[in-house]
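**Q** what shape does this take:
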Amino acid sequence: MRIKTVLILITIVLFISSISYCTEPDISAQSAILMDTISGRVLFDYNSQEKLPMASTTKIMTALIGIENGNMDDIVKINKDSVGIEGSSIYLYEDEEISKKDLLYGLMLRSGNDSAVAIAKHIGGDVGSFIEMMNMRSKEIGALNTNFVNPHGLEDKNHYTTAYDLALITKEALKSKEFREIVSAKTWVANRDKNNYFYNKNKTLWQYDGGDGVKIGYTKSAGRCLVSSATRKGMQLIAVVLNDGNWFNDCYKLFDYGFDNYESIIVYDKGQFIKNLKIKDGNEEYLPVITEDICTLPLKEDEKEKIKVVIHLPDELEAPIIKNTKVGRIEVYLDGEMMYTTNLISKYEVKKINFFEKLLRSLDK
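**A** This next block holds a predicted model:
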């Protein structure tokens, strides 16, 4: 009887542990999301579509536009309109000459509002034109519930986003090597005579194992806002919390939930062979079709057997066909919901044969 009692107790403990292991985190944010950086799969969602002010997390988009336009070593001459901007500052002074790279580090590590204006004027010619670039880029990314009216995030009723949109913007920005290097830097020494030491305000880099970004923000109306990222076991996650007094700890709870319950699985690799496609009037009768990109998905253990892959290809293609031409699509579904899609492309070039070559081929058959 005693052995049975012990076994029953062990079973109960294991059952309770398994429940807590999968329980979604209890957080205090007004809005939050946890997203996989590669696939964009949402692993946790709380009011993520609510439009809210985002304070200095605005600067993620400012940095992205700054990196995508011009060279990192561009020299920016500071005019008086970029000096003495309200709030956080890297203390730019009129007629100072500073590299765009140093401005970007000052923007993301020290949250310099003056740096944001200097980047905007350098890239856009004026702040208004830069704001147009920010809004256009956000729509391209799919952040449809976001509106920027400034490059730094100071309070304005028409300046807003959602946790979901911020995650999408961050997902896009993290594709950039330069962006990843900037937001993961704990410190930076700028090439200037004074105020040249930038210390990153994002404690995620120190406090969370695998923390590698991204940006903090605070204003009275927005509250404490944090977009953070972390990577473990080949899986990078983005956590966003808006108006959250427990901002860092809540992001860490979201990360723990994601890393504890999901595993990054390769559904198919980049360049993976899918099928030999019949070719009409080509110097080759068949053409190998391969995947254009890798597909990795964060999956729970019980989801791995529920993945379904659907391939869309024509019965045949007509030559000529250029190498790496899109010839079809591959879609990945989980419980009927499409999680990922990418192109299927031609592995080789196939040339069109002339009349005499076709005649010779028919005689050989």
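
**Q** CA only for contacts and neighbour counts going forward, please
**A** Will do.

**Q** check which helices and strands the lengthiest helix in the chain sits against.
**A** Among the segments of the chain that qualify as a helix by DSSP state H, the longest is helix 2-22. Helices and strands touching helix 2-22, by 3 or more C-alpha pairs under 8 Å, 6 or more residues apart in numbering; DSSP states H and E, are helix 247-261.

**Q** still on that earlier bit, what does the longest helix of the chain contact?
**A** Taking contacts as C-alpha atoms under 8 Å, 6 or more residues apart in numbering, the residues outside helix 2-22 that touch it are Tyr257, Asp260, Asn261.

**Q** which element is Ile27 on?
**A** Assigning secondary structure by DSSP states H and E places Ile27 outside every helix and strand.

**Q** next up, the contacts around the spatially closest residue to it that is not a sequence neighbour.
**A** Spatially, and ignoring its direct neighbours in sequence, Ile27 is nearest to Asp250 (5.6 Å; C-alpha to C-alpha, 6 or more residues apart in numbering). For Asp250, the contact set (C-alpha under 8 Å, 6+ apart) comprises Ile27, Ser28, Ala29, Val241.

**Q** and the second one, how many neighbours?
**A** A count of neighbours around Ser28, defined by other C-alpha atoms under 10 Å, yields 16.

**Q** this one next, for a side-by-side:
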Amino acid sequence: MSRASWPPARALTAAAVCAASLLALCGPAVADGPYGIDDLRGAPPAPTENLLDEHGVQFLPRRGVAEPPRVSALSWAVTDLRGHRILAAKDAHRQLPPASTLKTLFALTVLPKFSQGAVRTVSSSDLAGIEAGSALAGLKEDMPYRVADLWHGVFLSSGSDAVHALAAMNGGWTKTIDDMQATADRLGAHDTTVESADGFDTPGQFSSAYDLSLFGQAGLTNRDFARFAATKTAHLPEDAGEDAYGIQNTNRLLVGSHGVTPYDGLIGVKNGYTTHAGNTLVAAARRGGRTLLVTVMNPQSGAENAVYEEARALLDWGFAAAPRAAAVGVLPTPAPDRRDPGTERAAHQAPRTALHQASTARSAGHQDDVILLSFSAAGVVALTVLGTALWWRRQPSGADGGGPEN
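**A** The predicted model follows:
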């Protein structure tokens, strides 16, 4: 090697060593935990497919993530709808009576079938068969109601009379139950057996926190469902003038009543109560572009507002934990309902599965890390070569580079 070529070669070698050192030093800093920087793109799905089948509370400890709060509900689940990740759950597949939270499945089944402006004149046969003790919206025989009025009665008043009127439009009570079961099967809600369209206590009727979360997730992709679920007050019938009367949503966490403070960012979905089921609640809230869905079934504490306060505690935990928490499972992406073009478009825009979405996020994160390190290493090389070139130009002609000649 000539005397003139040695310093640039030495500079390039030094640059390569620096770049390699930079890669080695930056690697552990980027790999903060097994899946990269915690806050970049969320945690991966659970490593165990059947984790939700296990008894008790399911939560994967992770650095910087507090354990979920201890609540008295027999079953519950916290889902981050960004990625459909279940962050924590207790007995998610335990079959329990759902009470009026089953009306979410009723709405998923019947809501897309009729125009909101269609009119139904309620008949005595529409209101036949309502179980004693059922919640009512106060529908009157021979009174015309728009379909939107009837849905206000379902979502706000949890009215079995409104459910019966809509079921009559759908072809009858028995057909509606069969249709609801078919919808549950389509969504993969295998814990759910439908025996009553309004959720009233009926032998053999069950659902689970997992299935109710499926219904809530699917419902929020439907614009009408989401709008009714978030409505706090309405007039029934809306266009009846002096004959109209006001109704208020019975979801205390949404409206703030009976000693419950409304939850900041709550967007619905549905509450329920029967003697056998106890209190049940599916609640969704949105903050900072993130939507969480919490399902709580049958709190055992005995406190009057336990279902709402336990849902509040789980939502608070979820918003704090979601950026870093590892998932214990995933909800499948809702399959499009061909009857609702809005739902179909939303489903086509989403990734095919939550597992695919999580995998894509991890791949993107890895690519970003590689790009960042590549630019850093290139910068070191460029600065080293430039500095060496400037130094070499300042040396006298024929200066010895300090290495042996060959």
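
**Q** tell me where the first structure has helices.
**A** Listed from the start of the chain, the first structure has helices (DSSP H) covering 2-22, 59-68, 100-109, 113-124, 127-141, 163-173, 177-183, 204-207, 247-261, 355-364.

**Q** can you pull out the strands in the stretch 201-350 of the first structure?
**A** 211-219, 223-232, 235-242, 263-268, 273-280, 286-291, 295-299, 307-312, 316-318, 326-334, 337-346 (DSSP state E, counting those that start in this stretch).

**Q** which strands and helices lie in contact with the fourth one?
**A** The reference is to strand 263-268 of the first structure. Using 3+ C-alpha pairs under 8 Å, 6+ apart as the contact criterion, the elements in contact with strand 263-268 of the first structure are strand 295-299.

**Q** closest one to His312 of the first structure among the helices of the first structure?
**A** helix 127-141 (25.1 Å; C-alpha to C-alpha).

**Q** what residues of the closest one count as buried?
**A** Along helix 127-141 of the first structure, the positions that meet the burial threshold by neighbour count (16 or more other C-alpha atoms under 10 Å) are Val127, Phe130, Ile131, Glu132, Met133, Met134, Asn135, Arg137, Ser138, Ile141.

**Q** can you check stretch 234-246 of the first structure too?
**A** Quick answer for stretch 234-246 of the first structure (16+ other C-alpha under 10 Å): Met235, Gln236, Leu237, Ile238, Ala239, Val240, Val241, Leu242, Asn243, Asp244, Gly245.

**Q** and stretch 127-137 of the second structure, by the same measure?
**A** Applying a neighbour-count criterion of 16+ other C-alpha under 10 Å, one finds Leu127, Ile130, Ser134, Ala135, Leu136, Ala137 buried in stretch 127-137 of the second structure.

**Q** over to stretch 202-209 of the second structure?
**A** Judged by neighbour count (16+ other C-alpha under 10 Å), stretch 202-209 of the second structure contains these buried residues: Gln205, Phe206, Ser207, Ser208, Ala209.

**Q** how about it, aligned to which bit of the first structure?
**A** Alignment of stretch 202-209 of the second structure against the first structure: residues 156-163, by TM-score structural alignment.

**Q** which residues are in contact with that stretch?
**A** Surrounding stretch 156-163 of the first structure, the residues in contact under the criterion C-alpha under 8 Å, 6+ apart are 31-33, 48-54, 145-150, 153, 240-242.

**Q** out of those, list just those in strands.
**A** Among the contacts of stretch 156-163 of the first structure, the members found in strands (DSSP state E) are Ser31, Ala32, Ile33, Val240, Val241, Leu242.

**Q** nearest to Val117 of the first structure, of the residues you listed?
**A** For these, the closest approach to Val117 of the first structure (C-alpha to C-alpha) belongs to Leu242, at 23.6 Å.

**Q** mind checking what the closest one lines up with in the second structure?
**A** Leu242 of the first structure maps onto Met297 in the second structure when the alignment is built from TM-score structural alignment.

**Q** please tell me how far its match sits from Phe106 of the second structure.
**A** The span separating Met297 of the second structure from Phe106 of the second structure equals 18 Å under the rule C-alpha to C-alpha, to the nearest Å.

**Q** what of Trp392 of the second structure?
**A** 80 Å.

**Q** tell me the counterpart of His84 of the second structure in the first structure.
**A** Across the two structures, His84 of the second structure finds its equivalent in Gly40 of the first structure, going by TM-score structural alignment.

**Q** check contacts around the closest residue to Tyr46 of the first structure other than its chain neighbours.
**A** The spatial neighbour of Tyr46 of the first structure that comes closest, neighbours along the chain excluded (C-alpha to C-alpha, 6+ apart), is Ala32 at 5.1 Å. Going by C-alpha under 8 Å, 6+ apart, Ala32 of the first structure touches Phe44, Asp45, Tyr46, Asn47, Ser48, Ala163, Tyr164, Ala239, Val240, Val241, Leu242.

**Q** how does it look with 6 Å?
**A** With contacts defined as C-alpha atoms under 6 Å, 6 or more residues apart in numbering, Ala32 of the first structure is in contact with Tyr46, Ser48, Ala163, Val240, Val241.

**Q** does the fourth one touch Val227 like I think?
**A** Yes: checked against C-alpha atoms under 6 Å, the pair Val240 of the first structure and Val227 is within contact range at 4.5 Å.

**Q** hang on, the earlier thing: now the strands of the stretch 201-350 of the first structure as a markdown table including distance to Lys201 of the first structure?
**A** Compiled in a markdown table, the strands of the stretch 201-350 of the first structure are given as follows (distance: least, C-alpha to C-alpha, whole Å):
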| stretch | distance to Lys201 of the first structure |
| --- | --- |
| strand 211-219 | 7 |
| strand 223-232 | 11 |
| strand 235-242 | 16 |
| strand 263-268 | 29 |
| strand 273-280 | 46 |
| strand 286-291 | 41 |
| strand 295-299 | 29 |
| strand 307-312 | 40 |
| strand 316-318 | 55 |
| strand 326-334 | 38 |
| strand 337-346 | 34 |
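
**Q** most tightly packed of the ones you listed?
**A** Across the strands of the stretch 201-350 of the first structure, averaging neighbours per residue (mean count of other C-alpha atoms under 10 Å) puts strand 235-242 on top, at a mean of 29.
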